[in-house]
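Q: The sequence and its predicted three-dimensional model are supplied below.
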Amino acid sequence: MIKRIITILLLMVMIISACFAIAGCSRPKKNPGFALAVEYNTHAACAYVAQSKGWLSEKGYDQGAFDVYATGVALAGALTKGGVDAAYICLIPAIAAYANADVPIKIVCGTHKYGYALVVDPSKVSTIKDLEKGSVKIGCVREGGTTDILLHKIIERYGLDKKKVLGNVLRMNPAKQIMAIKAKKLDAVVVPEHFATIAEQKLGLKMLVKSQDVWPQMQGSVLIVTDRLLRENPTAVRDLFKITSMATDYINEHPSEAAEIVANKLNAFQEAVNLKEMADGNSDFDVTLDLLSCSMANLEYTTQIDQAEVQEVIDFMLQLGYIKERFSASDILLEQSHFTGE
């Protein structure tokens, strides 16, 4: 009797296996996973929206959570170590990783324009010229970061004394800049959104210069993929482009709903980027729907990217000595032919 049962079970296994071997009964194939990373700010809104809407899961990608980085510089560092396959990252650190660390990446599309600002304590800085005063302390990320390069653009645009302004700069990440200006240890900060709006709305400071004031059509962030992912899984790259386009359309068509999604994500990811640990007990990085709506309104969400604009960034970084040598923007931009077909 036992032998008969075993025989029947074996036959059932064989039948089931045969069934899955033929096309009509084949198991659905799940797309292989990949390491996707984002920055902790409103620049990565399309990624947060896509995750919340389940669009990655619908394509078969198991993306329950992102790797979240406090800054684009930190994310670029992860790229150099080979731990990231695709990322929503500011253009400038992406260029630096490609040009200085020889990280083999391609820019798939843009995600937004603008998204950075100079925010000041109006009691200490009333005009842009005040940045030259020796008593004024300015917060900014390390040399070569996006807001550092924006500061150089501000210096150039307003004819400021470069030596005097840079002599007043203290280097720290955006969260620490917000804490420092709140504690009156800084008088001005150059930060990305949403930190600029936090400084303006929560601390009562003044957004003196936005990136669009000094850099028309400035490319903010981009979606990048490694050459390995492009070579081994081109379908994943096409899917990411489609998902990014869907999320960007959603942001523009449903700004309030998108802001609520991003607000929830940023509040939830504070621990992931150690904001609580860096805080002094009095710092409040929680964001509301109203605050995020104002922040996101300072960006232009679009997947459009212009080769000439990317080249302008490359050339300005070379002028400042932040990349080793000039290269053509076409070398890093992915050809649109990769998005045709399924």
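A: That came through, no problem. Residues are numbered from 1 along each chain as shown.
Q: drop to CA atoms for contacts and neighbour counts, all remaining ones
A: OK.
Q: The most centrally placed residue in the chain in helix, strand or coil?
A: What sits nearest the mean C-alpha location of the chain, by CA atoms, centre = their mean, is Ile89, with 3.5 Å. In three-state terms, and counting by DSSP: H, G, I helix; E, B strand; the rest coil, Ile89 is strand.
Q: A further structure is provided below for comparison with the first:
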Amino acid sequence: MKRTALAAPAALLLLPLTACGGSAEAGDGKNVTITVGYQSKTINTVTAGTLLRSLGYFERDLNALHDGHTYKVDWQDYATGAPITAQMTAGKIDIGSMGDFPLLINAARGKQLGKPTHLVSITGYNLRGGLNTIVTSPDSKLASLTDLKGKKVSTSIGSAADGTLVRALQRAGIDPDKGVEKLNQQPAVGASALTAGSADALSQFVAWPGLLAFQGKAKALYDGAQLNLPTFHGVTAREDFAGQRPAVLEAFLKAQSEATDYLNTHPVAAAESVAKATGLPAEVVYLYNGAHGISTFDPAVKPQLISALEKDVSVLKSAKLTGDIDVDSFVDDQYLKKALGAEYTQRLAATPPAAASEVWPKGAEQTTAFKTPAELLSYVKKHKDGIRAAYVPDATTGTLWFADKAVWVADGDQLLPFVAPATAKAYVAAHGDARVITYADALGQAS
């Protein structure tokens, strides 16, 4: 077993937010409350939070246990993973969901305080890292990562979005500690800072970049999928809770699996449901959670995701947020295996759906997929007033983006979309006849 050590600054950072002890399971013995911490607006976690709560699957499965207890679920909504971790290690939350970097901090803090937690399932993931995006203001002159040198960049330190920023800057030859002025801000604060001009760029996780782009308040500067490193969100549970009530945890994971199936089978209805619960535009929710969205939902704990988690440790260590973390001991999928049975092996082998262009017509309860972006443009051109949203995958990374916010390139008869200007320019540089064009020109050229 590896030993987990926390650096002194990390120990200060991870001090409990509450001095209260006790168990999250409130009740009189027969009546038991299970407390679930989730992040409603972090829509990559909806199968363990917002959507699962609205469907009522967990409560249904708890009632089916017939173990002599009457269960109640206390759903607690948070903006980030940090307070969920604080409440878990204080014994106030039984099950929580958060992103990959916060999960590592969850593991480190639980180990440090003698209140171990475990990663028990995955909610949504992107194998290339497309869940995180760096954006700038719509009128910004910044066109590539190298332009960020000496600029103010807002992010949430310790988040996966910060990890994307650090790695992207390093690849661009910029020291992430000295080359930019990093502003440690909550996503909403960072979004306001970008709009107000007090930040030159914003590096954030789902769904903030897509939301700001949809609202016309930002444009993409860097697609996290360019890193080609998986990013994901997952479910963590307290070790003592899992040991005391394994059937309850298995009921949660079974319910999460059913919520995943619902999302994958009814993506438009799921997006509308999440939008109603969160106040986010359904078009933005669908960008990430749709049939060909940036996020793939599957509870299986895939090896490539755990491998990525191990690589993430070095980023947190360099930021002095944690010391060494024993990822192998943190990951525990035994409860998911028991909950899903033979289905678990099938889910482990499942792969993300192929990228595709999609149109969401106004008033429609389902979207229409197209084989190529050019075919989508042709449809949009003929139905301009009947389009609710149009989505296209980046020609190099596959990251879905809004068609009218993409950077378009004409290469002979091909019309190719890109999330960020730098990747579009790189394609043009490698293809002599290709050129960047406007969205209006792309529509005009569509047959």
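A: Cool, the structure landed. Keep in mind that this is a model prediction, so the values were computed, not measured.
Q: rewinding a little: could you find the counterpart of the residue nearest to the centre of the first structure in the second structure?
A: Ile89 of the first structure maps onto Met98 in the second structure when the alignment is built from TM-score structural alignment.
Q: Also Asn298 of the first structure?
A: Aligned by TM-score structural alignment, Asn298 of the first structure pairs with Ile294 of the second structure.
Q: Next: Ser126 of the first structure.
A: By TM-score structural alignment, Ser126 of the first structure lines up with Ala143.
Q: what sits against that match?
A: Contact analysis of Ala143 of the second structure by CA atoms under 8 Å, 6 or more residues apart in numbering lists 221, 421-422.
Q: Just confirm it is within a strand.
A: No. Per three-state DSSP, Ala143 of the second structure lies outside any strand segment and is coil.
Q: any idea how far it lies from Tyr222 of the second structure?
A: 9 Å (CA to CA, to the nearest Å).
Q: what residues are shared contacts of those two?
A: Common contacts of Ala143 of the second structure and Tyr222, defined by CA under 8 Å, 6+ apart, comprise Ala422.
Q: Could you pull up the contacting residues of the residue nearest to the centre of the first structure?
A: Ile89 of the first structure neighbours (CA under 8 Å, 6+ apart): 38-39, 44, 72, 75, 221-224.
Q: what's the single longest strand in the second structure?
A: Longest strand in the second structure, counting residues (DSSP state E): strand 117-126.
Q: packing partners for that strand?
A: If you count contacts as 3 or more CA pairs under 8 Å, 6 or more residues apart in numbering; DSSP states H and E, strand 117-126 of the second structure packs onto helix 100-112, strand 231-238, strand 296-297, helix 327-330, helix 334-340.
Q: Name the next helix or strand downstream of the third one, please.
A: Just to be clear, that refers to strand 296-297 of the second structure. Downstream of strand 296-297 of the second structure, the next assigned helix or strand under DSSP states H and E is helix 303-318.
Q: List the buried residues in that following helix.
A: 305-306, 308-310, 312-313, 315-317 (16 or more other CA atoms under 10 Å).
Q: Can you tell me what sits against it?
A: 100-101, 104, 127, 158, 163, 166, 229-232, 322-325, 327.
Q: that older thread, would you mind confirming that the match of Asn298 of the first structure makes contact with Tyr286?
A: No. Applying CA atoms under 8 Å, one finds Ile294 of the second structure not in contact with Tyr286, separated by 9.0 Å.
Q: so where in the first structure does the helix or strand where Tyr379 of the second structure lies end up aligned?
A: Assigned by DSSP H and E, Tyr379 of the second structure belongs to helix 373-382. Helix 373-382 of the second structure corresponds to no residue of the first structure when matched by TM-score structural alignment.
Q: buried residues in that helix?
A: Buried, per 16+ other CA under 10 Å, within helix 373-382 of the second structure: 373-381.
Q: Repeat that for stretch 409-429 of the second structure.
A: For stretch 409-429 of the second structure, by 16+ other CA under 10 Å, it's 409-411, 415-425, 427-428.
Q: Skipping its backbone neighbours, what lies nearest Ala277 of the second structure in space?
A: Thr50 (7.1 Å; CA to CA, 6 or more residues apart in numbering).
Q: For the aligned partner of the one you found in the first structure, identify the helix or strand it belongs to.
A: Here Thr50 of the second structure is matched to Tyr48 in the first structure, going by TM-score structural alignment. Assessed by DSSP H and E, Tyr48 of the first structure sits inside helix 45-53.
Q: Pretty sure Val84 of the first structure sits against Val38.
A: No. Counting by CA under 8 Å, Val84 of the first structure does not reach Val38; the two are 10.0 Å apart.
Q: Please identify which of the two sits among more neighbours.
A: More crowded of Val84 of the first structure and Val38, by other CA atoms under 10 Å: Val38, with 24 against 20.
Q: Contacts for the helix or strand harbouring that one, please.
A: In the assignment (DSSP H and E), Val38 of the first structure maps to strand 36-39. Identification of contacts with strand 36-39 of the first structure by CA under 8 Å, 6+ apart yields 44, 47, 66-72, 75, 84-89.
Q: Let me know the closest of those residues to Ala259 of the first structure.
A: Nearest to Ala259 of the first structure among the contacts of strand 36-39 of the first structure: Ala44, at 11.7 Å, using CA to CA.
Q: Okay, the closest one and Ala18 of the first structure: tell me how far apart.
A: From Ala44 of the first structure to Ala18 of the first structure the distance is 45 Å (CA to CA).
Q: ok, the two, which is more surrounded?
A: Ala44 (23 against 12).
Q: mean per-residue distance, the helix ranked longest in the second structure to the first structure?
A: When the second structure is parsed with DSSP state H, its longest helix is helix 246-265. When the first structure is superposed, helix 246-265 of the second structure averages 1.0 Å from its matched positions, counting by mean CA distance after the TM-score superposition for the first structure.
Q: Please enumerate residues in contact with that helix?
A: 47-48, 51-52, 55, 57-58, 61-62, 65, 121, 242, 269-270, 289-291, 297-299, 335-336, 338-340.
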